[in-house]
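Engineer: what's the 3D shape of this:
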Amino acid sequence: MTTELDTVLPLYEGKMGNIYDHRSASFVGIGDTDIAPNHNHSSSAVVLPRYWISPGLTEQRHERRSWGTQSAMLGFRRVARNTDERTCIAAVLPWGASSYGWILSAGPSAESLAFLCAQYNSFCFDYTLRQFLTQPSVPQGTFEQLPTVTRQAAEDLDLGIGGTFAWVVAQCVRLSATDEKLATWAAECGCADAPYEWDLSRRITIRAELDAAFFHLYGIERDDVDYIMDTFPIVKRKDEADFGEYRTKRLILEAFDRMASC
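Structural biologist: So this is what the prediction gives:
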């Protein structure tokens, strides 16, 4: 006989996730710093949480909100500083339990969660958030006042990549749905072939293209894209140490130029 203890849910804490990745780290103990990076992103790999939550309690908490889908959740990490490598760090989480470390965006459909996730993780959105952050965490009230691009605006803009909204959704799903737990969400977004392989070189290209697309969607000129990218000094410093150039900026500008020609 199966009991509730046999079906407890992992509690996803903010420090377990990273950009487009809910499996960035596992707990190896019960302390706040007892956490280690996860290097296994195969479709069946899981990360270990610090806490497990009963399905009943999780359902009670979910009932406090209205959800546009029950296949996944979108969260961005609460703890952040405008002096970090990145400030807005968002990921699509498997439907279940999440901690205070994630601020959830409840209400949108599965497709809209993907579109918002890509937007939250863009350098353009990150730069905007940094202008209003004065503490080492993201106030929900501040976040709710940030400008965002609508679905209609994306559908109206031709960047030479087909329907821009559908393209953004598909690219976000490809980055996020790398494990079996997000396959149902991916299918709701029209991507029935998930989970996808964790291909680092391909992920770098996709992320650069998404960043370029959102610079266009926000109406940012090329010179301003160049400036904004230079306001992320840690990203620049790491790129120069690893590749001898600011590779992230170059890839984004190249993608931006390709889209501009359309």
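Engineer: make it CA atoms for all contacts and neighbour counts henceforth
Structural biologist: Will do.
Engineer: Helices of the stretch 151-262 of the chain, residue ranges please.
Structural biologist: 151-156, 164-176, 183-188, 200-217, 222-229, 233-243, 247-260 (DSSP state H, counting those that start in this stretch).
Engineer: Same check on the stretch 1-150 of the chain?
Structural biologist: With DSSP H, counting those that start in this stretch as the criterion, the stretch 1-150 of the chain has helices spanning 55-62, 110-120, 123-130, 140-144.
Engineer: Can you lay out the ones you listed as CSV showing distance to Ala90 and mean neighbour count?
Structural biologist: As requested, the helices of the stretch 1-150 of the chain are exported to CSV (distance: least, CA to CA, whole Å; neighbours: other CA atoms under 10 Å):
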stretch, distance to Ala90, mean neighbour count
helix 55-62, 20, 13
helix 110-120, 6, 25
helix 123-130, 11, 20
helix 140-144, 13, 11
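Engineer: One more, so I can put them side by side:
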Amino acid sequence: MTETIQGVSEWNALGDADLDQLAVSLRSIFDRFPISQTPNESQTEDDLIWPILEALGWSESLRQQNLSPRGREDVPDGLLFDSAETKANPNTGTAPIFRSKRDADLTTVIYGNAVPLVDRSNCTEVKAWPVKYATMFHMTNDSGLFRTRKELEEQESAYPLGGNTFGSASGNWLPLYVGRMVHQFDHRAASVEVNEANLHNAALSGAVSEEQKADPDFVPTPQYRVPESEVDLPSGIEWTIAFRDIARATDARTMIAAVIPKAGVGNTAPLILWNDEDQRADHKALLLGNLGAISLDYVTRQKAQSTHLNWYIVEQLPVILPDKFESVRFGAKSAAEVVRQAVVARQSG
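Structural biologist: Okay, the predicted model is just below:
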């Protein structure tokens, strides 16, 4: 080890004054450490190990969250990163609960080649993409606005206009999308079927057949519709990106995102909106490709500790910068062209 260290350029660049200052710093840490009080493991880490690592130049590190004493074999107490960009959770400053060292290593490599969607690690908000998080309708608090088809026809004298929209004297009514209705690149993944006899969970996912998917005019049936006047989207926006809030690390996919048409959207399908005036559809397709990447889903699995995919998790997920999509090429096509074509083909299917 001594020979290896002496061959490193950073070591050779250190002067005598630097080494003397380091020695003083390390001695100060050791002198403050209460050896006579028999400190436990946690105190040793807090008062000795981590201060020494910081003195040695490891300014970028993450402490492991110790939420459960079970299933933690081969899990590191902390991670050291060579730069802020490689941190797994730059905003919260905590490490995911990795199942193994290999998971930690792979996550570190992924973040070394990508950036967080929104980075708040330096007390300023740096967005890789100009996006913001939004929810439209709260399924409990806003339920007074919801109408079933039967209620629309009986109370509003509503009539179908096509495409899941109903008209009435009071205005148009749009479908209320919920998380179960979408899947990966699919805004027609399921209808909502209601079994009123099931008091615990009356609304369930209704299967959509291949024949229905082959019909471009097919639209999934929602449980409710909402007044179009209550649908809050920027002017001129006819579609947006939504992802499923209910997510499990044990499912085939944890991050499930898709483009959905202009509609009411429940809080089980949060929205990712553009917060600038650009509103470039091609950029939105690239971001959707990011969200559908296996590498991003793999990292999401490391972070999802419950059945909810909260925004503080999503904004720390690794994404590719827009400019990098344009600069990387595959033969005659840029990465941007390849990804856009793939996303449009999958979403259209």
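Engineer: ok so, going back, can you tell which of the helices of the stretch 1-150 of structure 1 is closest to Asp21 of structure 1?
Structural biologist: Comparing these by their distance to Asp21 of structure 1 (CA to CA), the top pick is helix 110-120, with 11.0 Å.
Engineer: Can you spell out which helices and strands pack onto that closest one?
Structural biologist: strand 72-77, strand 90-94, helix 164-176, helix 183-188 (3 or more CA pairs under 8 Å, 6 or more residues apart in numbering; DSSP states H and E).
Engineer: The same query, at a cut-off of 7 Å, please.
Structural biologist: strand 90-94, helix 164-176 (3 or more CA pairs under 7 Å, 6 or more residues apart in numbering; DSSP states H and E).
Engineer: mean per-residue distance, that helix to structure 2?
Structural biologist: Average distance, helix 110-120 of structure 1 versus aligned residues of structure 2 after superposition (mean CA distance after the TM-score superposition for structure 1): 1.3 Å.
Engineer: Can I get the helices of the stretch 1-150 of structure 1 in a markdown table including distance to Leu11 of structure 1?
Structural biologist: Conversion of those to a markdown table gives the following (distance: least, CA to CA, whole Å):
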| stretch | distance to Leu11 of structure 1 |
| --- | --- |
| helix 55-62 | 10 |
| helix 110-120 | 20 |
| helix 123-130 | 26 |
| helix 140-144 | 21 |
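Engineer: For the most centrally placed residue in structure 2, give its distance to His183 of structure 2.
Structural biologist: Structure 2 has Val314 as the residue nearest its centroid, 2.2 Å off, counting by CA atoms, centre = their mean. Val314 of structure 2 sits at a distance of 17 Å from His183 of structure 2 (criterion: CA to CA, to the nearest Å).
Engineer: Which part of structure 2 matches stretch 235-242 of structure 1?
Structural biologist: Aligned by TM-score structural alignment, stretch 235-242 of structure 1 falls on no residue of structure 2.
Engineer: Pull out the buried residues from that stretch.
Structural biologist: 235-236, 239 (16 or more other CA atoms under 10 Å).
Engineer: Find the nearest non-adjacent residue to the aligned residue in structure 1 for the residue nearest to the centre of structure 2, please.
Structural biologist: Applying TM-score structural alignment, one finds that Val314 of structure 2 aligns to Phe143 in structure 1. Of all residues not flanking Phe143 of structure 1 in the chain, Leu129 sits nearest, at 7.3 Å (CA to CA, 6 or more residues apart in numbering).
Engineer: again with Thr128 of structure 1
Structural biologist: Closest to Thr128 of structure 1 by CA to CA, 6+ apart is Leu146, at 7.4 Å.
Engineer: Kindly report the same for Ala208 of structure 1.
Structural biologist: Ala208 of structure 1 sits nearest to Ile252 (CA to CA, 6+ apart), 4.7 Å away.
Engineer: What segments of the stretch 101-250 of structure 2 are strands?
Structural biologist: Ranges of strands in the stretch 101-250 of structure 2, per DSSP state E, counting those that start in this stretch, are 115-116, 118-119, 126-127, 131-134, 159-162, 165-167, 173-177, 191-194, 203-206, 225-227, 239-243.
Engineer: so of those strands, which one's packed in deepest?
Structural biologist: strand 173-177 (a mean of 27; mean count of other CA atoms under 10 Å).
Engineer: mean per-residue distance, it to structure 1?
Structural biologist: Relative to structure 1, strand 173-177 of structure 2 is 0.6 Å off (mean CA distance after the TM-score superposition for structure 1).
Engineer: which residues make contact with that strand from outside it?
Structural biologist: 164-167, 222, 224-228, 263-266 (CA atoms under 7 Å, 6 or more residues apart in numbering).
Engineer: of these, closest to Ile272 of structure 2?
Structural biologist: For the contacts of strand 173-177 of structure 2, the nearest to Ile272 of structure 2 is Val265 (11.9 Å; CA to CA).
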